[in-house]
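*Asks:* Fold the stuff below for me.
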Amino acid sequence: MSSCVVIFSGGLDSTTVLYWALNRFSDVYAITFTYGQRHGIEVEMAAKIARNAGVKEHKIFDVDLSGIGGSALTDKSIDVPETHTVDEIKERGIPVTYVPFRNGIFISIAAAYAETRDCTDVAGGWNAVDYSGYPDCRPEFLKSMEEALNRGTRVGAEGKKWRIHAPLIKLTKGEIIRLGLSLGADYSYSISCYRGSEVPCGRCDSCVLRAKGWEEVGEEDHLIRRLKKEGKMTE
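*Replies:* Next up is the predicted model:
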């Protein structure tokens, strides 16, 4: 029996990876973090997605990073910046929406959880193409974390090999969506907006990148379609 733990925010990328894992592993565990993020509605929606997808177990883990601060996602006194184009995102440096070492923290906890499930595969929606420039989304960072797990865990000491899977790392947002659709992914409840509303603001990095992806695919975003059907958005 092969198994995998998916770090699952409930956003578009991690939803794609969840379905990727479900198509490759017999048992899929999802772990979602409540870390003091202003867009906490994603946790509620993640539970719906995980349940509908049929994961073996969905764990919601509380690790409040708001006490550390330093990010517009965990400190409401810092405004989420507005973005108009993808080029604008790529031209600037690391944005204020970067949460210090978030992926390092999440991978560490996900690996501890995986170890209790006799699992050495961890997957996440990290991307180094259409992303906001976060340093903890880069291939070299993930490789270093994989090496740390192999050196610093019981299962690693016993000779088992950890594998950190990043199937989206070199894909554009449009390619990510196409992959998910080919795997049967439903994005109706995936939330990406940094401002914390179920209805996308359309102005943060995440909303701009997501809209670009669906435009590349040539389909209406499943989330937008659902919100229109429920009367939460107009045309």
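*Asks:* switch to C-alpha atoms for all contacts and neighbour counts from now on
*Replies:* Fine.
*Asks:* So which elements touch the one helix or strand residue 42 maps to?
*Replies:* Element membership for residue 42, per DSSP states H and E: helix 41-53. Packing partners of helix 41-53 (3 or more Cα pairs under 8 Å, 6 or more residues apart in numbering; DSSP states H and E): strand 27-34, strand 57-62.
*Asks:* buried residues in that helix?
*Replies:* Neighbour counts over helix 41-53 (16 or more other Cα atoms under 10 Å) mark 41-43, 45-47, 49-50, 53 as buried.
*Asks:* ok, which pair from those residues is furthest apart?
*Replies:* Using Cα to Cα, the pair of those lying farthest apart is 41 and 53, separated by 18.5 Å.
*Asks:* Following up with a second sequence; could you model it the same way so I can compare the two?
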Amino acid sequence: MINQKAIVVFSGGQDSTTCLFWAMKRFEEVIAVTFDYGQRHNLELQCAKEIAQELNIEHHILDMSLLNQLAPNALTRTDIEIKESDGELPSTFVDGRNHLFLSFAAVLAKQKGAKHIITGVCETDFSGYPDCRDVFVKSLNVTLNLAMDYQFVLDTPLMWLDKAETWELADELGAFDYIREKTLTCYNGIKGDGCGECPACKLRARGLEQYLEKRQGGDAR
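*Replies:* The predicted structure follows:
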């Protein structure tokens, strides 16, 4: 365990909760930060709050409602359809979201004396979001260090994992059942296995099925 503090950018979803358990194994003190940007489902904020309380994690919810005004999208507006089209970014992409989230997480981290900021972004199993790419995270890491004269480390434990491997990591962390039952990934606001129809649920379910097949095959041997 590293004798340092870490901040986890935390939504209460599968990926960020896996990152939270990952951080708890590695750092002496873990703080979670959740952003309220006018999400379609307030349940996401409640879910994050409940998980943080259950795991005894210091939790901050920051107001980012301006993002909703600047970048209308399907995650915040019920009148915008959730859809994915070939060659285009999904309607769930929010311009600047990860840039702003990580920047504000860094401000909080410096105030708390934390150098590590952990985010669940991934460019292996993702929807083409430009702000989930490794090159973006590395460039922002440099920018934040220069902007605040502070040696932040942006950790991305899921960056090169597909969803099946993310489930495997959750299992290795002893959090498989917890993450499957208590997290909220669904764009329609249904906890656990979700609605099964939205893009987020389909991606999560496909990874889960692939990992369970692998695990059962290993048990058989």
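*Asks:* Assign the counterpart of residue 2 of the first structure in the second structure to helix, strand or coil.
*Replies:* Structural correspondence for residue 2 of the first structure with respect to the second structure (TM-score structural alignment): residue 4. Under DSSP: H, G, I helix; E, B strand; the rest coil, residue 4 of the second structure falls in the strand class.
*Asks:* dump the residue contacts of residue 4 of the second structure.
*Replies:* Counting by Cα atoms under 8 Å, 6 or more residues apart in numbering, residue 4 of the second structure makes contact with 27-29, 114-115.
*Asks:* how about stretch 109-122 of the first structure, aligned to which bit of the second structure?
*Replies:* Counting by TM-score structural alignment, stretch 109-122 of the first structure corresponds to 104-117 in the second structure.
*Asks:* Leaving out chain neighbours, which residue sits closest to the aligned partner of residue 172 of the first structure in the second structure?
*Replies:* Counting by TM-score structural alignment, residue 172 of the first structure corresponds to residue 162 in the second structure. Nearest residue to residue 162 of the second structure, sequence neighbours excluded (Cα to Cα, 6 or more residues apart in numbering): residue 125, at 5.0 Å.
*Asks:* can you pull the contacts of the one you found?
*Replies:* Counted by Cα under 8 Å, 6+ apart, residue 125 of the second structure has contacts 161-163, 203.
*Asks:* Max pairwise distance over those: which two?
*Replies:* Greatest spacing in those, by Cα to Cα: 161 and 203 (13.0 Å).
*Asks:* which two in the contacts of residue 4 of the second structure are spaced the farthest apart?
*Replies:* 28 and 115 (12.4 Å).
*Asks:* okay, and the common contacts of the two?
*Replies:* Common contacts of residue 28 of the second structure and residue 115, defined by Cα under 8 Å, 6+ apart, comprise 4-5.
*Asks:* Please identify which of these two sits among more neighbours.
*Replies:* residue 115 (18 against 13; other Cα atoms under 10 Å).
*Asks:* correct me, but the more buried one touches residue 5?
*Replies:* Yes - taking contacts as Cα atoms under 8 Å, residue 115 of the second structure lies within contact range of residue 5: 6.8 Å.
*Asks:* Apart from its chain neighbours, what residue comes closest to residue 151 of the first structure?
*Replies:* residue 157 is the one closest to residue 151 of the first structure (Cα to Cα, 6+ apart), at 6.7 Å.
*Asks:* what's the burial count for residue 212 of the second structure?
*Replies:* The tally of other residues near residue 212 of the second structure (other Cα under 10 Å) stands at 14.
*Asks:* Check residue 31 of the first structure too.
*Replies:* When neighbours are defined as other Cα under 10 Å, residue 31 of the first structure has 23 of them.
*Asks:* any idea how far it lies from residue 61 of the first structure?
*Replies:* 7 Å (Cα to Cα, to the nearest Å).
*Asks:* Residue 150 of the first structure now?
*Replies:* Look at residue 150 of the first structure and residue 61 of the first structure: by Cα to Cα, they are 23 Å apart.
*Asks:* more crowded one of those two?
*Replies:* A count of neighbours by other Cα under 10 Å puts residue 150 above the other of residue 150 of the first structure and residue 61, at 20 against 14.
*Asks:* what's near enough to touch the equivalent of residue 30 of the first structure over in the second structure?
*Replies:* Structural alignment (TM-score structural alignment) places residue 30 of the first structure against residue 32 in the second structure. Under the criterion of Cα under 8 Å, 6+ apart, the neighbours of residue 32 of the second structure are 7-10, 20, 52, 57-60.
*Asks:* Residue 52 of the second structure versus residue 32 of the second structure, what's the distance?
*Replies:* 7 Å.
*Asks:* Now do the shared contacts for these two.
*Replies:* Shared contacts of residue 32 of the second structure and residue 52 (Cα under 8 Å, 6+ apart): 58-59.
*Asks:* Residue 90 of the first structure: neighbouring residues, count only.
*Replies:* Neighbours of residue 90 of the first structure under the rule other Cα under 10 Å: 14.
*Asks:* and stretch 101-112 of the second structure, how far out from the chain's middle?
*Replies:* Relative to the centre of its chain, stretch 101-112 of the second structure is centred 16 Å away, using Cα atoms, centre = their mean, to the nearest Å.
*Asks:* so residue 195 of the first structure touches residue 37, yeah?
*Replies:* No - contact criterion Cα under 8 Å: residue 195 of the first structure and residue 37 do not qualify, at 9.6 Å.
*Asks:* Give the equivalent position in the second structure for residue 73 of the first structure.
*Replies:* Residue 73 of the first structure maps onto residue 75 in the second structure, by TM-score structural alignment.
*Asks:* Right, I'll call it a day here.
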